[in-house]
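**Q** generate a structure from the sequence data that follows.
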Amino acid sequence: MNNQPTEISKPITTAAAKQAATASFIGTAIEWYDFFLYGAAAALIFGPQFFPSSNPAISQLGAFASFAVGFLTRPLGGVIGGHFGDRIGRKRVLLLSLLLMGGSTVMVGLLPNYAQIGVAAPILLFVLRQGLAVGAEWGGAALISVENAPKGRKTFFGAATQLGVPAGAIIAYSMMLLLSAVTGDAFDDWGWRIAFVASIVLVLYGLRLRRKLAESPLFAQESAHGTTARAPIIEVLRRYPLGVLVAIFASAASPAVGYIVLTFILSYGTKEIGYSRNSLLLVVIAASTVQFIAMLVISTMADRWGRGRLMVIGSAFQAVTALVFFPIFDNGAVTLAILACSIALIAQTTQYAPLPALISDLFPTRLRYSGSSIGYQFGAILGGSLSPIIATAIFSSTGSSLMIGVYLAILTVVSGIAIAIAHLPALQAREHEADDRPVVAPVE
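**A** Take a look at the predicted model:
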């Protein structure tokens, strides 16, 4: 590793930093649109369509299992994306991940159901529900923003990647709500498919934006000096195992809370509480809008007041809101559901928004894509992938939604401890004494 300070011959401008953050946000929003479409369909459509059973709970578990399998392949996507992202650059991997995700989504919209092709339908659904693209996407999108960020604004610019989540949810659920209203009773049969097939328009737009994006200046430095790693995955596991482990646990709780609020309640709320499908889609859209605003505010606060302090305090807030979420949501009133979901997502954002900056600080530039991707994606398995299944199983066995909140609170405490450890000076990986981001020149 090159331990000497390096310089960039031509500093990037604030305009270039904003362009990188914007491209990261829009591309990630498109990918999360695809992802949340699948989550909504898994909660509302896929059970009877692809996993018919005389027991509705078994049918729903099958649908959520198909949702979870995407998370199980995300670490593989992170490994592949991390290897090439650290070898050939962030930009190329981002282009390929967006193309792969978009293609899979369109094919899900065209897939025949169980009544038409039998057991081949759920098998093909599992195949198409791959998480390779999302696994490869997150690390590159986060780093292209963080590594272009002006000094002192790393958390805010890094949060551009996380902003794609509420934006993708708003677009996806708005599309589902519109199609539900327009197609009526036909929505369950074929109306939902329009949203999947239509994603090709967004993907083409995202590819156009990312093709114009410049490579990360920090990666360009490493490449120019010939210091890129030959086997980044092996090296990061050998040299930074504690950093990877901390990143995994720090990333676990916020996806779990997010998927309970944005996915699980769609099936739970309609089947157990009596909300209508359209009212819950409106609830999620409203709460995601609140989260979008909260992410901008919280990431700014983190840069001004200290990321570590805000995240640890936010972890305590998230644990409390996890315990009170279902008692409020279970009331059955739409206004209270919006309140419960909004507060839960604000609390979740205190952990979630600063994650790109937190995780990137655990690894040096030459290994950062690999380390960040492995840590975040395995954390997503530990938290996000299993949360709808665990929540369904907890409620089926206990009949108590409060126990779901207890599960989320315990997971939040674990992540909070990992976040505190991640901010210890000994865990901060730096190539040199100076801040490892390029100096940002003012726009002339």
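
**Q** rest of the way, CA atoms for contacts and neighbours
**A** Fine.

**Q** count the residues that sit near residue 385.
**A** By other C-alpha atoms under 10 Å, 27 other residues sit near residue 385.

**Q** oh sorry, the question was meant for residue 226
**A** Neighbours of residue 226 using other C-alpha under 10 Å come to 11.

**Q** so which strand or helix has it?
**A** Using DSSP states H and E, residue 226 maps to neither a helix nor a strand.

**Q** before we move on, which element is the most centrally placed residue in the chain in?
**A** In the chain, the residue lying closest to the centroid (C-alpha atoms, centre = their mean) is residue 165, at 6.0 Å. Using DSSP H and E, residue 165 maps to helix 154-183.

**Q** buried residues, that helix. List them.
**A** 154-180 (16 or more other C-alpha atoms under 10 Å).

**Q** what of stretch 223-240?
**A** 223, 228-229, 232-233, 235-237, 240.

**Q** run the chain-centre distance for that stretch.
**A** 25 Å (C-alpha atoms, centre = their mean, to the nearest Å).

**Q** okay, how far is it across that stretch, tip to tip?
**A** Stretch 223-240 stretches 21 Å from its first residue to its last (C-alpha to C-alpha, to the nearest Å).

**Q** let's compare: structure for the following, please.
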Amino acid sequence: MSSSPPERRSLYKAFAASLSGTSLEWYDFAVYSSAAALVFGDLFFPGSEPLTGTLQAFATYAVGYVARPLGGIFFGRLGDVIGRKRVLVATLLLIGVATFCIGLLPTHAQAGAFAPAMLVVLRFAQGVGVGGEWGGAVLLSSEFSQEGQRGFWASAAQVGPPLGTLLANGVLAVLAGLTSEQAFLSWGWRIAFLLSAVLVAFGLLIRSKLEETPVFLELEAKGDQPTAPVSEVLRTETRPLIAAILARVGPDVLYALFAVFVLTYATKELGMSRGQAVTCVLVGSALQVGMIPWSGWLSDRYGRRRIYAIGAVGGAIWSVIFFATASSLATLLPGVVIGLVFHSLMYGPQAAFVSEQFTARLRYTGSSLAYTFAGVIGGALAPLAFTYFLAKTGTGYVIAAYIVVACAVTLVGLGLGRAVRDEPSSAVTSPV
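**A** Here you go, the predicted model:
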């Protein structure tokens, strides 16, 4: 069924708002992730051996994931009660302010224990914002879409992370290239965080002009908004929630390896420069910008679970091959790129798959809970576990085994989940 011109314009605006907003928010989140791998160990956790400093830096990285369920609960509930648009403006503002303030923080040498403590607090605020962002961004574009197209249009929110990662690592790479190592550690890294103010202002301008989604407007007209959506999801949609959580574990862990931990692995284990390591992530992220919507389109054509499962199986196998072959830039670059291709095959259909597990009146809450709780299980623990296993065993094969298990968990989630491909996005009845 084709859309009328006004509906199509609304869909394009929603797609742009979802894409730009999540890209800007993930810039904020990704610039922290990269800085945690490259400089935060030295600046905020000095006086310890390199392994301990890296672990402590990744621990603050994990705080952002641990905080996400609070954002998912708080903002997810609001999204089902007062609407998608208002919540998305609030989450963007929260993350932007927190990121800007990180750029102003004193280091441990300047403020002692106060510096890492404030870093954790601001990272926590970032996590709360991201926890409330994803569910709304997915619904923003998918609830304007037509039958049989939700996988593609919902992928707008999924393109945000690689675009944000691309922008964040690109800014850090330029700063590292234009400054000496001493200058970069002293003030260069701060510029990447302070730029957040400009980017978030742009995102707020776009989102302030948005219309509310037709699905929420229909619910509002009927007075069918839930009064206690969190408890209702936990009570009435337990299996969909479990399925969505498990399905998300594999992609999070795979991303943690090929977009976050690989920076530490390349510099500390393979002896590569920071610039070389960041380049590998940049190339892989650039490819994902096209791969993710393509994967979403494939899921519309061939089914979410099939495309998702291909990515999970491929990612598990490739992680073993990666640690067997990665030894230099010539082997690391294709290793990261292919790893992120398999991640894209899971990540592209993910938005539609997760949101389709829940009824429309509980969709923001259910999607947010699934996204945030899976992040704690998958993305938060993975860099810490990778760092610890590599230090204790001296081999990447233990990390590869960890990823194989995570991808197996994802396959279980796909098996438990609903196989929906052509349900109208505006459906407000209970799923069959």
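
**Q** residue in structure 1 matching residue 375 of structure 2?
**A** In structure 1, the residue matched to residue 375 of structure 2 (TM-score structural alignment) is residue 380.

**Q** any chance of the buried residues of stretch 223-240 of structure 1 in CSV, plus secondary structure and distance to residue 108 of structure 1?
**A** As requested, these are exported to CSV (DSSP: H, G, I helix; E, B strand; the rest coil; distance: C-alpha to C-alpha, whole Å):
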residue, secondary structure, distance to residue 108 of structure 1
223, helix, 38
228, coil, 38
229, coil, 37
232, helix, 33
233, helix, 32
235, helix, 37
236, helix, 35
237, helix, 35
240, coil, 38
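
**Q** output those as CSV; include the columns distance to residue 13 of structure 1.
**A** CSV is the format used below for the buried residues of stretch 223-240 of structure 1 (distance: C-alpha to C-alpha, whole Å):
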residue, distance to residue 13 of structure 1
223, 21
228, 25
229, 28
232, 29
233, 32
235, 32
236, 31
237, 34
240, 32
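
**Q** matching residues in structure 2 for stretch 59-68 of structure 1?
**A** Taking TM-score structural alignment, stretch 59-68 of structure 1 hits residues 53-62 over in structure 2.

**Q** average offset between the matching stretch and structure 1?
**A** Aligned to structure 1 and superposed, stretch 53-62 of structure 2 gives a mean residue distance of 0.4 Å (mean C-alpha distance after the TM-score superposition for structure 1).

**Q** OK, contacts around the alignment partner in structure 1 of residue 81 of structure 2?
**A** Aligned counterpart of residue 81 of structure 2 in structure 1: residue 87 (TM-score structural alignment). Shown in contact with residue 87 of structure 1 (C-alpha atoms under 8 Å, 6 or more residues apart in numbering): 228-230, 232.

**Q** and if we set it to 7 Å?
**A** By C-alpha atoms under 7 Å, 6 or more residues apart in numbering, the residues touching residue 87 of structure 1 are 228-229.

**Q** kindly report the same for residue 123 of structure 2.
**A** Residue 123 of structure 2 touches 60, 63-64, counting by C-alpha under 7 Å, 6+ apart.

**Q** may I see those arranged in JSON lines, with neighbour count and secondary structure as well?
**A** Below are the contacts of residue 123 of structure 2 laid out as JSON lines (neighbours: other C-alpha atoms under 10 Å; DSSP: H, G, I helix; E, B strand; the rest coil):
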{"residue": "60", "neighbour count": "24", "secondary structure": "helix"}
{"residue": "63", "neighbour count": "22", "secondary structure": "helix"}
{"residue": "64", "neighbour count": "29", "secondary structure": "helix"}
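
**Q** and which of the residues you listed is nearest residue 26 of structure 2?
**A** When the contacts of residue 123 of structure 2 are compared for distance to residue 26 of structure 2 (C-alpha to C-alpha), residue 64 comes out closest, at 12.0 Å.

**Q** that closest one reaches residue 126, doesn't it?
**A** Yes: the pair residue 64 of structure 2 / residue 126 is scored as a contact, 6.2 Å apart, by C-alpha atoms under 7 Å.

**Q** give the equivalent position in structure 2 for residue 408 of structure 1.
**A** Checking TM-score structural alignment: residue 408 of structure 1 goes with residue 403.

**Q** picking that back up, what range in structure 2 matches the helix holding residue 165 of structure 1?
**A** The aligned range for helix 154-183 of structure 1 is 150-179, by TM-score structural alignment.

**Q** I'd say residue 91 of structure 2 and residue 135 touch.
**A** No: contact between residue 91 of structure 2 and residue 135 fails when scored by C-alpha under 7 Å: they sit 11.1 Å apart.

**Q** aligned partner of residue 364 of structure 2 in structure 1?
**A** Match for residue 364 of structure 2 (TM-score structural alignment): residue 369.

**Q** got the contact list for its match?
**A** 82, 85-86, 139-140.

**Q** which secondary structure element contains the counterpart of residue 40 of structure 1 in structure 2?
**A** Aligned counterpart of residue 40 of structure 1 in structure 2: residue 34 (TM-score structural alignment). Using DSSP H and E, the element containing residue 34 of structure 2 is helix 5-38.

**Q** no further queries at this time; thank you.
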